[in-house]
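*Asks:* Just the structure for this:
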Amino acid sequence: MELKQILVFMDDPDHSADRLDLALNLAKRHRAGVIGLKVQPHHLIPLRRGHDQDATEELARLFKEKTAAADVKGEWVAADAKVLGGVVEAINHYATFADLVVVGQSEHGSSERRATDFLPEKVVFGSGKPVLIVPYTGKYSSAGDKVLVAWKTGRESSRALTDAVPFLKAAASTHIFEVNPSQGEEADLEGLRRYLAAHGVKAEVETSLITELHVGDVLLNRVSDEGSDLLVMGAYADLHFGNYVLGDVAKHVLRHMTIPVLMSH
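*Replies:* A predicted model of the protein is given here:
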């Protein structure tokens, strides 16, 4: 797969500007176009505290100015959540026409109901595309130079690794890291090294045995130790009352993430 169309969700101007900068950086690296998506939510469900009024015009101007300055082909889309069934449904619909979806991390600690509550995981489960989730604190104008791949043999990690190949081919370094591998999984890691080598990616492989720390904290600590600027991981999910619920490790990472996370299901 190649990255030729990147969909970036734009809600409020402050966070969206940083998110768009990252999308444009990736677009230039991969010679891709960018689709900017603004979704007007139902009037009873604010998109974000302090941004209840429609900012479509300001966001459209921001998108057009930044894409022009970056010399990247841009397409602006303003959608109505009421027509498509909701904000998440709108993002998932337009993800059909993209190779990658860029969204922001959910803010935690508020009792206020928002249209963006749990949005990243809902897009991961519903879009059918890899989703790049950007932290809501800090600035991240680039990602993918030093990549850490969180591995656990299974469908979700396999999907995430395959989706990440365009990033890995462009990266300066790639580390595959597994916490508490089960018996026989080290052979799988060697198979992964050969698979990536066939795609022109040289990857280092490492495992770690941890019994006391949360696996999510181990991954985030490893990100810090390696100086990684992108974490790739599969979105394992449990079925709870008919709905997908993000697994404990992925949920922990999305809550405490310190760098952009590329996640697939």
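
*Asks:* going forward, measure contacts and count neighbours with C-alpha atoms only.
*Replies:* Will do.

*Asks:* can you give me the strands in this structure?
*Replies:* 5-9, 33-40, 74-80, 100-104, 131-134, 146-150, 173-179, 203-208, 230-234, 237-240, 243-246, 261-264 (DSSP state E).

*Asks:* can you put those strands in CSV and add mean neighbour count and distance to Leu161?
*Replies:* Shown next, in CSV, are those (neighbours: other C-alpha atoms under 10 Å; distance: least, C-alpha to C-alpha, whole Å):
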stretch, mean neighbour count, distance to Leu161
strand 5-9, 25, 18
strand 33-40, 24, 23
strand 74-80, 17, 27
strand 100-104, 27, 14
strand 131-134, 28, 13
strand 146-150, 24, 7
strand 173-179, 20, 10
strand 203-208, 15, 12
strand 230-234, 26, 7
strand 237-240, 12, 17
strand 243-246, 16, 18
strand 261-264, 28, 9
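
*Asks:* Please provide the structure for the following sequence as well, for comparison with the first:
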Amino acid sequence: MTYRTLLVHVDNSQQCRARVELAVEFASRLPAHLTGIYLPFHPPGFPDVVDIAGAGLPPPPPPESDAQRLERAEQMFMEICRRQALSPEWITPSLDPNREMQTHARYADLVIVGQEDRTDPETTPARGFVESVVLAGGRPVLILPYAGKLPRSFDNILLAWDGGREAARAAADAMPLLCAAKTVHVMHVNRGDRTDPLGPIPGLDIGLFFARHGVHVEVTPERGANDIAVGDDLLSRAADMSIDLIVMGGYGHSRVQEWVLGGVTRKLLETMTVPVLMSH
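*Replies:* All right, here's what the predicted structure looks like:
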């Protein structure tokens, strides 16, 4: 099993170039077909030039048109692809961003998006964008943090394992990455309000499953904790062990046209410090 089609979200955010460079390098190395998807984004209201001039401040430059913004994103994407001699696909659907992303995700083996940065509205074309593609796209989603330097490869991977369906789906979806890693650390996590059915050495069974695939795996049982403590523990372990990638199930459900995330999922999406692969 390997990834043959990658879908990367392209925008005009500060973090996008690094995201595209990672996706292009990944596609070249596999090799895989790469599709870049640009979705409509409308920036916040432009300040009134008269008011600003009246306050003694120079007027800001006029905002870019939608066509200019799209052109700038496409030029950046194509420039990086040309450097790697990659012939990508470029799509610009114009309807609802969340629904379009969900639809096109289903034609890919892996979806690559950026973490939402609340100081940079360019990072999300619609409310709940990342949550929507994780929970409704039906494909594994690699989310890249907006802060810090991205790893060149995922040699050291941390898998959050609770024995649930979502965790099992994430483990299977990440198998190409797990098989290529130097070490996969299985960290068993159990929330304190749940009975743990995984036996005297939780995580051992999934560790044996990985080993049969040739994965170099280490298993670390953990004590029970609440959602927030589990999220903090994962990030702390990732920092202590110089983890390149966290693999975990994405938990949540839809309620009145809004995605309601599980506690650990929400914690990781908000405070992630390394790339995270999620499957639902």
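
*Asks:* where along the second structure do the helices fall?
*Replies:* 16-29, 49-54, 66-83, 97-105, 129-136, 165-173, 175-180, 204-212, 227-240, 263-271 (DSSP state H).

*Asks:* Is it possible to get a markdown table of the strands of the first structure that adds distance to Lys64 of the first structure?
*Replies:* Below are these laid out as a markdown table (distance: least, C-alpha to C-alpha, whole Å):
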| stretch | distance to Lys64 of the first structure |
| --- | --- |
| strand 5-9 | 13 |
| strand 33-40 | 9 |
| strand 74-80 | 7 |
| strand 100-104 | 17 |
| strand 131-134 | 21 |
| strand 146-150 | 30 |
| strand 173-179 | 33 |
| strand 203-208 | 38 |
| strand 230-234 | 27 |
| strand 237-240 | 37 |
| strand 243-246 | 35 |
| strand 261-264 | 26 |
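
*Asks:* Which residue of the second structure sits opposite Ala60 of the first structure in the alignment?
*Replies:* For Ala60 of the first structure, the aligned position in the second structure is Glu74, judged by TM-score structural alignment.

*Asks:* so what's its match up against?
*Replies:* By C-alpha atoms under 8 Å, 6 or more residues apart in numbering, Glu74 of the second structure lies in contact with Trp90.

*Asks:* Can you tell me the closest non-neighbouring residue to the aligned residue in the first structure for Ala167 of the second structure?
*Replies:* Matched by TM-score structural alignment, Ala167 of the second structure corresponds to Ser157 in the first structure. Nearest residue to Ser157 of the first structure in three dimensions, chain neighbours excluded: Gly234, at 4.4 Å (C-alpha to C-alpha, 6 or more residues apart in numbering).

*Asks:* And the residue opposite that neighbour in the second structure once aligned, how far from Ala168 of the second structure?
*Replies:* Using TM-score structural alignment, the partner of Gly234 of the first structure in the second structure is Gly249. Separation of Gly249 of the second structure from Ala168 of the second structure (C-alpha to C-alpha, to the nearest Å) stands at 7 Å.

*Asks:* cool, Leu177 of the second structure as well?
*Replies:* In terms of C-alpha to C-alpha, Leu177 of the second structure sits 15 Å off from Ala168 of the second structure.

*Asks:* These two: which has the busier surroundings?
*Replies:* Leu177 (21 against 18; other C-alpha atoms under 10 Å).

*Asks:* Can you give me every residue that contacts the more buried one?
*Replies:* Contacts of Leu177 of the second structure (C-alpha under 8 Å, 6+ apart): Phe154.

*Asks:* Tell me which residue of the second structure matches up with His256 of the first structure.
*Replies:* So, by TM-score structural alignment, His256 of the first structure is matched to Thr271.

*Asks:* can you count the residues close to its match?
*Replies:* 13.

*Asks:* rewinding a little: can you redo the helices of the second structure as JSON lines with distance to Ala147 of the second structure?
*Replies:* Formatted as JSON lines, the helices of the second structure follow (distance: least, C-alpha to C-alpha, whole Å):
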{"stretch": "helix 16-29", "distance to Ala147 of the second structure": "11"}
{"stretch": "helix 49-54", "distance to Ala147 of the second structure": "32"}
{"stretch": "helix 66-83", "distance to Ala147 of the second structure": "20"}
{"stretch": "helix 97-105", "distance to Ala147 of the second structure": "23"}
{"stretch": "helix 129-136", "distance to Ala147 of the second structure": "16"}
{"stretch": "helix 165-173", "distance to Ala147 of the second structure": "24"}
{"stretch": "helix 175-180", "distance to Ala147 of the second structure": "22"}
{"stretch": "helix 204-212", "distance to Ala147 of the second structure": "31"}
{"stretch": "helix 227-240", "distance to Ala147 of the second structure": "14"}
{"stretch": "helix 263-271", "distance to Ala147 of the second structure": "10"}
